[in-house]
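Peer 1: generate a structure from the sequence data that follows.
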Amino acid sequence: MAAYVISTHHTSISRACRVVCLPKSMYYYTKKKDDSETIDKLRELAEKHPTEGQDLYYSRIRREGLKWNYKRVRRVYLLLGMNRRRKVRKRVPARVQEPLVIPEAPLKTWSLDFMGDVLTNKRKFRTLNVIDDHNRQAIAIEVAHSMPATTVTGLLERIIKEHGKPLRFRTDNGPEFISREFREWCANKGIGIQFIQPGRPMQNGYIERFNRTFRENILDAYLFDNITQVQILAEEWMQDYNYSRPHEALGGKTPMEYRALPAACCY
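Peer 2: Below is the predicted model of the structure:
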């Protein structure tokens, strides 16, 4: 009422307060609430349970014995903008570190990884690289513009028909490998998955070394107009890599020569 008198009759605050019988101190009074505790609690709940909403947060708060009423929780919830849709970052489950050892025989562990590059027209493409950790044999290099999980499983299905089924895959935590489609496909095939720890590419060191050689010899050495050219050169290079290129880690033998050795001679 005092504010109305001031704005309408252009009078002073003191006179307007006398007219409406309002103490001047009450005119200046601002209601203060300390919501810091409520803010901290809601932020804590949002961190622990990012997919839940206001009602569940309120129920959790009451179960903890905090007697804040619903309106207070609602007001702070809106104040923090928690009613707006927010992106939830997927958390990678804890991974167990395993030593990088040479399997005693082929088809024990295959390492998988992706690489990327661009064509001369600036269109991107990817390669799915697969090697056998036992003798570093290049099992496959598959080239495509995009490789969702369904494409990856289809490619692996064909590769397994040609080379046999391994006991497990060693991979990083890329979206294609942690996807439900890929994990369910591996489970149906009876193939285990050994995920390396995030940010620890050295735990997949065999294929990291392979990727470096492939990039130096093919991806960085040529310009490609289309992915067919990439696929043809990759297959020719794999033939040389597996049958003609000696490896220091294999005692100067090629991957196929090393595979042909009796098991006792490989160590």
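Peer 1: could you use CA atoms for every contact and neighbour count after this?
Peer 2: Will do.
Peer 1: give me the element A234 is part of.
Peer 2: Per DSSP states H and E, A234 falls inside helix 227-243.
Peer 1: I meant to write L100 there.
Peer 2: Applying DSSP H and E, one finds L100 in no helix or strand.
Peer 1: any buried residues in stretch 6-18, and which?
Peer 2: Buried residues in stretch 6-18, counting neighbours by 16 or more other C-alpha atoms under 10 Å, are found at I6, I13, A16, C17.
Peer 1: ok, stretch 103-112 next?
Peer 2: Judged by neighbour count (16+ other C-alpha under 10 Å), stretch 103-112 contains these buried residues: P106, L107, K108, T109, W110, S111, L112.
Peer 1: contact partners of that stretch?
Peer 2: Contact with stretch 103-112 is made by 128-135, 164-171, 204, 206-207, 259, 263, as judged by C-alpha atoms under 8 Å, 6 or more residues apart in numbering.
Peer 1: run this one through as well so I can compare:
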Amino acid sequence: MNLKKLRRLYREEMLQVRRRGGRTRALGTRRPTLLPCAPNQRQSLDFVSDALADGRRFRVLPVVDDYSRECLARTADTARSGLRVVRGLDTLMARRGRPAMAVSDIGTELTSMAALPWCQRAAVG
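Peer 2: All right, here's what the predicted structure looks like:
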């Protein structure tokens, strides 16, 4: 059924035409990411998952320096909470210093009630 016929039927039955919802857009401003020109300027966090032979799943959080491509930390666990992620990032900051920027895809551990206040407290952009 094409759109004209659908609208005609709605008009004959005196029904409201359903409006489509708009596209959801990301919050904030979009700007191109600058390439890091020194170590510890930008770090990437990304969760990687796999399964053990017995079927249990585990996740690994590698933290990579984008300038030197060095893996700064790598933690693996079967169940990872936001508090444990924050604890690991605090340990890394004590050892390597605070990065100017931390980049990640939005994982549930990084949007938790423990991780978001940590980002503001640590002043990581």
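Peer 1: ok, longest strand in the second structure?
Peer 2: In the second structure, assigned by DSSP state E, the strand with the most residues is strand 57-65.
Peer 1: what residues in the first structure pair up with whichever helix or strand comes after that strand?
Peer 2: The helix or strand immediately downstream of strand 57-65 of the second structure is strand 71-77, counting by DSSP H and E. Aligned using TM-score structural alignment, strand 71-77 of the second structure spans residues 138-144 in the first structure.
Peer 1: distance from the chain centre to that stretch, please.
Peer 2: 22 Å (C-alpha atoms, centre = their mean, to the nearest Å).
Peer 1: same thing with stretch 165-177 of the first structure?
Peer 2: With C-alpha atoms, centre = their mean, you get 14 Å for stretch 165-177 of the first structure.
Peer 1: what do you get for stretch 31-45 of the second structure?
Peer 2: Worked out by C-alpha atoms, centre = their mean, stretch 31-45 of the second structure lies 16 Å from the chain centre.
Peer 1: likewise stretch 26-41 of the second structure?
Peer 2: In terms of C-alpha atoms, centre = their mean, the centre of stretch 26-41 of the second structure is found 14 Å from the chain centre.
Peer 1: could you tell me the end-to-end distance of that stretch?
Peer 2: Stretch 26-41 of the second structure has its terminal residues 24 Å apart, counting by C-alpha to C-alpha, to the nearest Å.
Peer 1: residue ranges of the strands in the first structure, please?
Peer 2: Ranges of strands in the first structure, per DSSP E, are 109-118, 124-132, 137-144, 168-171, 192-195.
Peer 1: S25 of the first structure: which of those is closest?
Peer 2: Minimum separation from S25 of the first structure across these (C-alpha to C-alpha) falls at strand 192-195, 67.1 Å.
Peer 1: show me what the closest one is packed against.
Peer 2: strand 168-171, helix 180-189 (3 or more C-alpha pairs under 8 Å, 6 or more residues apart in numbering; DSSP states H and E).
Peer 1: of those, which is nearest S59 of the first structure?
Peer 2: helix 180-189 (31.8 Å).
Peer 1: quick check: buried residues in the closest one?
Peer 2: Buried residues in helix 180-189 of the first structure (16+ other C-alpha under 10 Å): E181, F182, R183, W185, C186.
Peer 1: please apply the same query to stretch 126-145 of the first structure.
Peer 2: By neighbour count with 16+ other C-alpha under 10 Å, stretch 126-145 of the first structure contains the buried residues 126-144.
Peer 1: now stretch 166-181 of the first structure
Peer 2: By 16+ other C-alpha under 10 Å, the buried positions in stretch 166-181 of the first structure come out as P166, R168, F169, R170, T171, D172, N173, E176, F177, I178, E181.
Peer 1: which residues are contacting it?
Peer 2: Stretch 166-181 of the first structure has contacts (C-alpha under 8 Å, 6+ apart) with 92, 107-113, 147-150, 152, 160, 182-183, 190-198, 201, 204.
Peer 1: middle-most residue in the second structure, spatially?
Peer 2: The centre of the second structure sits closest to I106, judged by C-alpha atoms, centre = their mean, with a distance of 1.4 Å.
Peer 1: just give me the match in the first structure for that one.
Peer 2: I106 of the second structure maps onto N173 in the first structure, by TM-score structural alignment.
Peer 1: how near is that match to R123 of the first structure?
Peer 2: N173 of the first structure sits 25 Å away from R123 of the first structure, going by C-alpha to C-alpha.
Peer 1: aligned to K161 of the first structure, what sits in the second structure?
Peer 2: Per TM-score structural alignment, K161 of the first structure is aligned with A94.
Peer 1: which of the strands of the first structure sits closest to P255 of the first structure?
Peer 2: Between P255 of the first structure and the strands of the first structure, the shortest separation by C-alpha to C-alpha is 5.2 Å, and it involves strand 137-144.
Peer 1: mean deviation, that closest one versus the second structure?
Peer 2: For strand 137-144 of the first structure, the mean deviation from the second structure after alignment is 0.6 Å (mean C-alpha distance after the TM-score superposition for the first structure).
Peer 1: angle of that strand against strand 109-118?
Peer 2: Put simply, strand 137-144 of the first structure runs at 40 degrees to strand 109-118, going by axes from the mean of the first three to the mean of the last three C-alpha atoms, to 10 degrees.
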